[in-house]
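A.B. asks: coords please:
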Amino acid sequence: MADVKRVERPLSPHLQIYRPQLTSITSILTRITGNALIVAVILVAWWLLAAATSPDYFDFANAVVTSWFGKLVFLGSIWAVWYHYLAGLRHLYFDAGKGLEIKTAEKLGMGVIIGSVVLTIITIILV
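C.D. replies: Presented below is the predicted three-dimensional model:
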């Protein structure tokens, strides 16, 4: 049998040679924000159920919702809603067959990230 020389190389893209693209990061963030919004929905549902249960239980739930944890969850949720909304609009644009060039897709990705932060700040100021 012949001797086979094996080449030492990674079998798949490795973090040393692979750099995540903005388009992949924005796609992953869209999925993360969609799932993270479930935490806020559960917190709001729990708060409403506590309000319907008893004053003591509502006081406990309200203390959690108005604590630093609750405020952090809702602040993140404001950003997640705006990000998810803008990413959805970008996706609809892609579905129309437009903006699929790499440069355009990257610009739209940056627009979604920057737009979601700006809209979050505006929402916090107005509310």
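A.B. asks: CA only for contacts and neighbour counts going forward, please
C.D. replies: Will do.
A.B. asks: before we move on, which element is S12 in?
C.D. replies: Using DSSP states H and E, S12 falls within no helix or strand.
A.B. asks: what number of residues lie near it?
C.D. replies: When counting by other Cα atoms under 10 Å, one arrives at 8 neighbours for S12.
A.B. asks: what's the nearest residue to the residue nearest to the spatial centre of the chain if we skip its chain neighbours?
C.D. replies: With distances taken as Cα atoms, centre = their mean, T33 lies nearest the centre of the chain, 2.6 Å away. Closest residue to T33 apart from its sequence neighbours, by Cα to Cα, 6 or more residues apart in numbering: A80 at 5.1 Å.
A.B. asks: List the residues that contact that neighbour.
C.D. replies: 33-34, 36-37, 116 (Cα atoms under 8 Å, 6 or more residues apart in numbering).
A.B. asks: That one is in what secondary structure piece?
C.D. replies: helix 68-95.
A.B. asks: before we go on, could you also do this sequence so I can check it against the first one:
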Amino acid sequence: MADVNRGNRPLSPHLTIYRPQMTSGSSIMVRITGIAVLALGLFVAWWLLAASTSAEAFSGIDGFMRSWFGDLMLLGGTWALWYHMLGRLRHVIWDFGYCLEVEISEKMGLGMFIGATVLTVFTMIVV
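C.D. replies: From the prediction side, this is the model:
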């Protein structure tokens, strides 16, 4: 039987009532930072491979990595690495059955953002 009211219904009603949450946002950011860390790892591998091949190959990628954009990329990659690590730690805590309450989970999500920023600043000071 044909559905005659198909055009009158919304296609995605959950999008009109869904409110983004800290836990879903931090979970999405863990995935994004995982991809960013992979990309940064490829640049570091490229840098190391160029160092092992020739001085000309190394000077090109080394110049890029030491430029202001390379510094910005390494800073963002450091933040992404710390954030991703804290996100994995949060999931390990959840796997053990701890901190599953909504209020605590939201505080842990906020703590991941703050913790990654503090650890990045600490890393930049020490390194």
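A.B. asks: Would you check how far apart the residue nearest to the centre of structure 1 and D59 of structure 1 are?
C.D. replies: 29 Å (Cα to Cα, to the nearest Å).
A.B. asks: Same check on G111 of structure 1?
C.D. replies: Taking Cα to Cα, one finds G111 of structure 1 at 41 Å from D59 of structure 1.
A.B. asks: ok, average deviation of the lengthiest helix in structure 1 from structure 2?
C.D. replies: Using DSSP state H to define each element, structure 1 has its longest helix at helix 22-53. Taken over the aligned residues, the distance from helix 22-53 of structure 1 to structure 2 averages 0.8 Å (mean Cα distance after the TM-score superposition for structure 1).
A.B. asks: Check which residues of that helix are buried.
C.D. replies: 22-23, 26, 29-30, 33-34, 36-37, 40, 43-44, 46-47, 50-51 (16 or more other Cα atoms under 10 Å).
A.B. asks: Would you tell me which one of those residues comes nearest to V73 of structure 1?
C.D. replies: A40 (6.4 Å; Cα to Cα).
A.B. asks: list the contacts for the closest one?
C.D. replies: So A40 of structure 1 contacts 73-74, 77 (Cα under 8 Å, 6+ apart).
A.B. asks: For L15 of structure 2, see how far away V102 of structure 2 is.
C.D. replies: From V102 of structure 2 to L15 of structure 2 the distance is 21 Å (Cα to Cα).
A.B. asks: Also L49 of structure 2?
C.D. replies: 47 Å.
A.B. asks: What of Q21 of structure 2?
C.D. replies: Taking Cα to Cα, one finds Q21 of structure 2 at 13 Å from L15 of structure 2.
A.B. asks: Check the spacing between R88 of structure 2 and G70 of structure 2 real quick.
C.D. replies: R88 of structure 2 is 26 Å from G70 of structure 2, by Cα to Cα.
A.B. asks: Next: H84 of structure 2.
C.D. replies: Taken as Cα to Cα, the span from H84 of structure 2 to G70 of structure 2 is 20 Å.
A.B. asks: Same question for S54 of structure 2.
C.D. replies: Counting by Cα to Cα, the gap from S54 of structure 2 to G70 of structure 2 is 21 Å.
A.B. asks: and what of M29 of structure 2?
C.D. replies: 22 Å.
A.B. asks: what's the answer for L110 of structure 2, then?
C.D. replies: 28 Å.
A.B. asks: try N8 of structure 2
C.D. replies: From N8 of structure 2 to G70 of structure 2 the distance is 52 Å (Cα to Cα).
A.B. asks: In terms of neighbours, single out the busier of the two.
C.D. replies: When N8 of structure 2 and G70 are compared on other Cα under 10 Å, the one with more neighbours turns out to be G70, at 16 against 7.
A.B. asks: could you list every residue that touches that one?
C.D. replies: F64.
A.B. asks: The residue nearest to the centre of structure 1 against W82, yeah?
C.D. replies: No. Using Cα atoms under 8 Å, T33 of structure 1 makes no contact with W82, being 9.6 Å away.
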